[in-house]
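K.L.:
what's the 3D shape of this:
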Amino acid sequence: MTKIKICGMRRVNDILYVNTYHPDYAGFILSEGFKRTVDIDTFYDLELLLNKEIKRVGVFVNEPIENILKSFAHKLDVIQLHGEENAEYIDKLRKNCDCEIWKAVRVKYADDIAKADALPVHKLLIDSFSAGSYGGTGKRVDLDIFSQVNISKPFFLAGGLNEENICYAMEKVQPYGVDFSSSVETNGFKDENKIKRIVETIRNNTERRI
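P.N.:
As a prediction, this is how the structure comes out:
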């Protein structure tokens, strides 16, 4: 069964939507300075409301390790790294917390995936490259690039996925999971109907393939 992650939780309504349609993961942007960033108090409040069966993913961009460990790691199931974090940084995180560690890679070339796959992380999140942005742009990944690289780790596919193209993308690259943010929003905020439709589309497609 393909796993589903909805990223960019910011409001109580967002939590109510995911509690209703039950994706496998809910993501919170916890580094400062991004459109969907939530502060620590908001994160704590929202996390308390989230169904305990939905895994909590904290998204960080070049965040000091001490900040993650002190303020967030005890509330998270997954730490997703979206910056230039290297093997040394990842090793230190792994030694000091029990969270799964994921590395996001913004892909221009197959070699970008290969380099990330060599890092000591549990899973990858493969996103489209957009200059000046660390993700959440809605730009589609070039799916043909996956035929040029052997990926050893389970990976999530992100970037420009929506109700119209998700089934084709899943069948073409066979990801462990799929990740959505801007494509389940309207006017910059999570849209309940879009979340409902995308979750139903994926689960119906997966059931047909079993």
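K.L.:
every contact and neighbour count from this point should use C-alpha atoms.
P.N.:
Will do.
K.L.:
now the strands for this protein?
P.N.:
Ranges of strands in the chain, per DSSP state E, are 3-7, 25-29, 55-60, 78-81, 100-107, 123-128, 155-157, 177-180, 185-186, 189-190.
K.L.:
redo these as CSV? Include mean neighbour count.
P.N.:
Listed next are the strands of the chain as CSV, based on neighbours: other C-alpha atoms under 10 Å:
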stretch, mean neighbour count
strand 3-7, 23
strand 25-29, 23
strand 55-60, 23
strand 78-81, 23
strand 100-107, 23
strand 123-128, 25
strand 155-157, 24
strand 177-180, 23
strand 185-186, 14
strand 189-190, 21
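K.L.:
now render those as CSV, adding distance to Thr201.
P.N.:
As requested, the strands of the chain are exported to CSV (distance: least, C-alpha to C-alpha, whole Å):
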stretch, distance to Thr201
strand 3-7, 11
strand 25-29, 17
strand 55-60, 21
strand 78-81, 25
strand 100-107, 24
strand 123-128, 21
strand 155-157, 16
strand 177-180, 12
strand 185-186, 16
strand 189-190, 17
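K.L.:
helices of the protein, start to end?
P.N.:
Ranges of helices within the chain are 12-21, 40-49, 65-67, 87-96, 110-117, 166-173, 192-209, based on DSSP state H.
K.L.:
now the angle from the longest one to strand 3-7?
P.N.:
Going back to what we said before, that points to helix 192-209. Interaxial angle, helix 192-209 versus strand 3-7 (axes from the mean of the first three to the mean of the last three C-alpha atoms, to 10 degrees): 160 degrees.
K.L.:
now show me the structure for the sequence below, then we'll compare the two:
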Amino acid sequence: MKRWPVAGEGPLIKICGITTPALAEAAVAAGADMIGVVHFKPSPRHLTVDAAAEIAQTVRGRAFVVALTVDADDATIDALLAHVRPDALQLHGKETPERVAALAARSGLPVAKAIGVAAAGDLALADRYDALLVIDAKPPKGADRPGGHGQPFDWTLLDALDPSRPFMLSGGLDPASVGRAVRLVRPYAVDVSSGVESGGVKDPAKMAAFVSAVHSAAAAEGITA
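P.N.:
Got it, this is the predicted structure:
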């Protein structure tokens, strides 16, 4: 079974919602360790299976490719596995611990499970999942899709998380905020999407600035993930 990449100096960097091969190349050139492709129609970053496969092929072997889905059925997962051939799955829906375990077994891939956090009690879900946690902000009330929608949450809530458990931090990160996040919560990885966009499209300059901010914060604090 594949495993998540081993972090080196500081947290790994995932840039999610990549929509074209050119932007995938730009993300890798900026220094991203992982890229995410989204297969979920309500998302503005949704890709068809074929489009996601093209992006994955562009960076295969140079970045860890993560396929993000929301409450996908087995047929959808099988199509992603067969055509995209991702290195990992990231689940952002209401997937139960049993469903997450079943998809890990079905795919033979490492799986990440997103948990929306707005209050300390939301972290109670963490112990139920045998997966890499993606700690994200809860979506705004009435939102038609999961995720933090570019908004951060109170990172001090993560003090309640088992310090030995690695996690990926998401929600409201951008080049200006990620350095503080790295210093404060010391995640295994950081996951960014809208925070490196201009006009809803990934911006190569912002991606490079994000990566630089992560590396600078880790180096200044002597942080190893």
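K.L.:
redo the helices of structure 1 as TSV? Include mean neighbour count.
P.N.:
What follows is these, written out as TSV (neighbours: other C-alpha under 10 Å):
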stretch	mean neighbour count
helix 12-21	17
helix 40-49	14
helix 65-67	12
helix 87-96	14
helix 110-117	17
helix 166-173	15
helix 192-209	16
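K.L.:
mind putting those in JSON lines, distance to Val57 of structure 1 included?
P.N.:
Output for the helices of structure 1, formatted as JSON lines (distance: least, C-alpha to C-alpha, whole Å):
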{"stretch": "helix 12-21", "distance to Val57 of structure 1": "13"}
{"stretch": "helix 40-49", "distance to Val57 of structure 1": "10"}
{"stretch": "helix 65-67", "distance to Val57 of structure 1": "15"}
{"stretch": "helix 87-96", "distance to Val57 of structure 1": "15"}
{"stretch": "helix 110-117", "distance to Val57 of structure 1": "19"}
{"stretch": "helix 166-173", "distance to Val57 of structure 1": "22"}
{"stretch": "helix 192-209", "distance to Val57 of structure 1": "18"}
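K.L.:
Phe43 of structure 1: which of the strands of structure 1 is closest?
P.N.:
Comparing the strands of structure 1 by their distance to Phe43 of structure 1 (C-alpha to C-alpha), the top pick is strand 25-29, with 7.3 Å.
K.L.:
so which bit of structure 2 is that closest one matched to?
P.N.:
The alignment of strand 25-29 of structure 1 onto structure 2 (TM-score structural alignment) spans residues 34-38.
K.L.:
what's the mean deviation for that stretch versus structure 1?
P.N.:
Following superposition, stretch 34-38 of structure 2 is found to deviate from structure 1 by 0.5 Å on average (mean C-alpha distance after the TM-score superposition for structure 1).
K.L.:
how many other residues sit next to Lys70 of structure 1?
P.N.:
Here the number of neighbours of Lys70 of structure 1 (other C-alpha atoms under 10 Å) works out to 9.
K.L.:
how about the one 4 residues further on?
P.N.:
Other residues near His74 of structure 1 number 12, with proximity taken as other C-alpha under 10 Å.
K.L.:
looking at the strands of structure 1, which is closest to Asp91 of structure 1?
P.N.:
When those are compared for distance to Asp91 of structure 1 using C-alpha to C-alpha, the nearest one is strand 100-107, at 9.7 Å.
K.L.:
chain center to the closest one: distance?
P.N.:
8 Å (C-alpha atoms, centre = their mean, to the nearest Å).
K.L.:
now do the contacts for the residue nearest the centre of structure 2.
P.N.:
Residue closest to the average C-alpha location in structure 2 (C-alpha atoms, centre = their mean): Asp191, at 4.3 Å. Going by C-alpha atoms under 8 Å, 6 or more residues apart in numbering, Asp191 of structure 2 touches Ile13, Lys14, Ile15, Cys16, Met168, Leu169, Ser170, Gly171, Leu173.
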